[in-house]
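K.L.:
take this sequence and fold it.
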Amino acid sequence: MELKDLKGKRALVTGGTKGIGKAIADELAAAGATVIVSARTKPDETTHHFIAADLTNSDQVTALANEIENTFGGIDILINNVGGLTTPGGGHSTLTDAHWHQELDLNLIAAIRLDRILLPQMIEQKSGVIIHISSVAGKQALWNLNMAYAVSKAALNSYSKALATELADKGVRVLTVSPGATRTEPMVKFLNDYAASAGITPEEGMKQLMAQTGGIPMGRMAEPEEVAQLVHFLVSPSAAYLTGTIYAIDGGSLPVVS
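P.N.:
Predicted structure coming up:
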C-alpha cells in the first residue's frame, strides 16, 4: 500500500519532465500530491499538469506563477530542480564571463527568482516546503571538469541555508538535496562525451572520474527514484522539524564530515 501522506498538497517540480525531476514528480504524485511540472519544452507525454517556462527569463517565471495561482490557488511544495552543467571543463582560462553568468543564472538565480515570486503565498498560509536540488559538486569542485557549475551549486547551498533561517519562524521549511553521480540521460551523455574525448570506454571514463573524487564506496551510481524517495520524506509531515540542512545522496562518495 502506497503512503498517501501528501494528499491535498500542491507541488511544483521544475525541470520535472525527465531524469531526477520526473522521478520526483512521479513520487510526489504517488504520495497523493497534485503535481505541476515545468520545463522549457513540453514532453511527448506527461501525467502531470505541464507549464512551459524558461526560468532564466523573469517574464516567463511571472507567467508560470500567475498560471499556478489562477489554476491551483498557489502551492505547498516547491522543488527547484532546474539546473545543469552547461560550461566547458579545462579550468579558469577556458571560462569566459558569459560562461560564468550562464551557469549562475541557471543553477542559482533561477531558484532565487522562483522562490521570491512564490514565497509570499506560502508565508501568508504559514506553511510550505522548498527543496533546492544541488550537487555534491558544491562541496567538491573538480577544476578540470565543473568549476563554474560547482561554484554555482556552492552558492545555491549558501543561499538555501540563509533562506531557511529567514523563514524558520514563518512556517516555511527550506532544505537542500545534493545528489552525487546519478543515472540520468545527461549523466550518461557526459560520461560518453568525456570518454570519447579521452579515447577510452565510458566504463573507463567513469572509473577515472570517480578516482578524482575518491570513488563511490557503494560501487554504483544512484537511481533517480532513490533521490525522489529522499525528497518525498523531506517534504512530508515526518520531516516537520527539519530545515536548513543539506542532504547528500552520493553512496558515501563525499570525503568530508558534514
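K.L.:
CA only for contacts and neighbour counts going forward, please
P.N.:
Will do.
K.L.:
quick one: the helices in the stretch 1-150 of the chain?
P.N.:
Counting by DSSP state H, counting those that start in this stretch, the segments of the stretch 1-150 of the chain that form helices are 19-30, 58-72, 97-104, 110-125, 147-167.
K.L.:
out of those, which is the most enclosed?
P.N.:
With neighbours taken as mean count of other CA atoms under 10 Å, the helices of the stretch 1-150 of the chain reach their highest mean count in helix 19-30, at a mean of 23.
K.L.:
give the other helices and strands that it contacts.
P.N.:
Using 3 or more CA pairs under 8 Å, 6 or more residues apart in numbering; DSSP states H and E as the contact test, the elements touching helix 19-30 are strand 10-14, strand 34-39, helix 224-235.
K.L.:
adding distance to residue 39, write the helices of the stretch 1-150 of the chain out as a markdown table.
P.N.:
Listed next are these as a markdown table, based on distance: least, CA to CA, whole Å:
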| stretch | distance to residue 39 |
| --- | --- |
| helix 19-30 | 10 |
| helix 58-72 | 10 |
| helix 97-104 | 17 |
| helix 110-125 | 12 |
| helix 147-167 | 20 |
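K.L.:
among these, which is nearest residue 10?
P.N.:
Among those, helix 58-72 comes nearest to residue 10, with 7.6 Å by CA to CA.
K.L.:
which strands and helices lie in contact with the closest one?
P.N.:
Applying 3+ CA pairs under 8 Å, 6+ apart, we find helix 58-72 packed against helix 110-125.
K.L.:
on contacts alone, who are the packing partners of the helix it packs on?
P.N.:
Counting by 3+ CA pairs under 8 Å, 6+ apart, helix 110-125 packs on helix 58-72.
K.L.:
kindly recompute the last result at 6 Å.
P.N.:
Helices and strands touching helix 110-125, by 3 or more CA pairs under 6 Å, 6 or more residues apart in numbering; DSSP states H and E: there are none.
K.L.:
please provide the structure for the following sequence as well, for comparison with the first:
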Amino acid sequence: MVARGCGVVVHVTSIQGVMPLPESTTAYAAAKAALSTYGKSIAKEISSKGIRVVRVSPGWIATEASVRLAERLAKQAGTDLEGGKKIIMDALGGIPLGRPANPEEVADLIAFLAPDRASSITGTEYTIDGGTVPTA
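P.N.:
Modelled structure (predicted):
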C-alpha cells in the first residue's frame, strides 16, 4: 500500500474495548482496546502516505454463536430465546434500540468506509451498537 500510495486498513474492534465485561471478556476486551490504540497510532503514521485507517467497533451482533449463547442463557434461566437475549442486553447495560445488530449492518458500514467515496475519513472509530455505549 505504501508503494502504491493508497489503500485502506479497516480494524474491527469492539465496544468491549471501552465497556468490558470483567466476569467474562477481560482478555478479549484488552485485545480489542489494544487494536483500537494501534489503529489510532498507525493512522497518524501512514495517512500522509495515502493509506487511510478506520476502526469499526461493533456491539452485540446477532451471529449464530451469539444466538446459541442466548439460547444457553435462556435454558439456564428457564426462559425463552427472547428472555435469553434480554439477559445479554441487561449484561451490556441495555441496548436502546432493543436488539443486536445484524452482521450485514456491520458489513454495510465497512463497505461505506472502504471505497474512495469515504476518501477523507481516516483515524476515526465508528461504533455500531444500537446505542449501548453511552454518549455525552
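K.L.:
overlay the chains and give the TM-score.
P.N.:
In this superposition the chains share a TM-score of 0.90, using TM-score structural alignment, normalised by the length of the second structure; 136 aligned residues with a CA RMSD of 1.6 Å.
K.L.:
which of the helices of the stretch 1-150 of the first structure sits closest to residue 237 of the first structure?
P.N.:
helix 19-30 (13.0 Å).
K.L.:
in the second structure, which residues correspond to the closest one?
P.N.:
Alignment of helix 19-30 of the first structure against the second structure: no match, by TM-score structural alignment.
K.L.:
stretch 78-98 of the first structure too?
P.N.:
The counterpart of stretch 78-98 of the first structure in the second structure, using TM-score structural alignment, is absent.
K.L.:
what's near enough to touch residue 6 of the second structure?
P.N.:
By CA atoms under 6 Å, 6 or more residues apart in numbering, the residues touching residue 6 of the second structure are 50, 51.
K.L.:
any figure for the gap between the aligned partner of it in the first structure and residue 65 of the first structure?
P.N.:
Using TM-score structural alignment, the partner of residue 6 of the second structure in the first structure is residue 127. Distance from residue 127 of the first structure to residue 65 of the first structure, counting by CA to CA, to the nearest Å: 18 Å.
K.L.:
how close does the counterpart of residue 231 of the first structure in the second structure get to residue 99 of the second structure?
P.N.:
Using TM-score structural alignment as the criterion, residue 231 of the first structure maps onto residue 110 of the second structure. According to CA to CA, residue 110 of the second structure and residue 99 of the second structure sit 20 Å apart.
K.L.:
kindly report the same for residue 49 of the second structure.
P.N.:
Following CA to CA, the distance that separates residue 49 of the second structure from residue 99 of the second structure is 40 Å.
K.L.:
longest strand of the first structure?
P.N.:
The longest strand of the first structure (DSSP state E) is strand 172-179.
K.L.:
and that strand, what's buried?
P.N.:
For strand 172-179 of the first structure, burial by neighbour count (16 or more other CA atoms under 10 Å) applies to 172, 173, 174, 175, 176, 177, 178, 179.
K.L.:
residues in the second structure matched by it, start to end?
P.N.:
Aligning strand 172-179 of the first structure against the second structure (TM-score structural alignment) gives residues 51-58.
K.L.:
give me the mean deviation of that stretch from the first structure.
P.N.:
Superposed on the first structure, stretch 51-58 of the second structure shows a mean distance to its aligned partners of 0.7 Å (mean CA distance after the TM-score superposition for the first structure).
K.L.:
tell me how many other residues crowd residue 125 of the second structure.
P.N.:
Residue 125 of the second structure has 19 neighbours, counted by other CA atoms under 10 Å.
K.L.:
kindly report the same for residue 204 of the first structure.
P.N.:
When neighbours are counted by other CA under 10 Å, residue 204 of the first structure registers 14.
K.L.:
out of the buried residues of strand 172-179 of the first structure, what pair is the most spread apart?
P.N.:
Using CA to CA, the two most remote members of the buried residues of strand 172-179 of the first structure are 172 and 179, lying 22.8 Å apart.
K.L.:
dump the residue contacts of the residue nearest the centre of the second structure.
P.N.:
Nearest to the geometric centre of the second structure sits residue 58, at 2.0 Å (CA atoms, centre = their mean). Residue 58 of the second structure is in contact with 14, 15, 127, 128, 129, counting by CA under 6 Å, 6+ apart.
K.L.:
quick one: which of those is nearest residue 33 of the second structure?
P.N.:
Using CA to CA, these come closest to residue 33 of the second structure at residue 14, 7.8 Å.
K.L.:
quick one, what contacts that closest one?
P.N.:
By CA under 6 Å, 6+ apart, the neighbours of residue 14 of the second structure are 32, 57, 58.
K.L.:
how do those look in the first structure, which are kept?
P.N.:
Counting by both residues aligned by TM-score structural alignment, their matches' CA atoms under 6 Å, the members of these that carry over to the first structure are 57, 58.
K.L.:
now the contacts of residue 14 of the second structure as CSV including distance to residue 68 of the second structure?
P.N.:
Converted to CSV, the contacts of residue 14 of the second structure look like this (distance: CA to CA, whole Å):
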residue, distance to residue 68 of the second structure
32, 23
57, 22
58, 19
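K.L.:
and of the contacts of residue 14 of the second structure, the nearest to residue 115 of the second structure?
P.N.:
Checking the contacts of residue 14 of the second structure against residue 115 of the second structure by CA to CA gives residue 57 as the nearest, at 18.5 Å.
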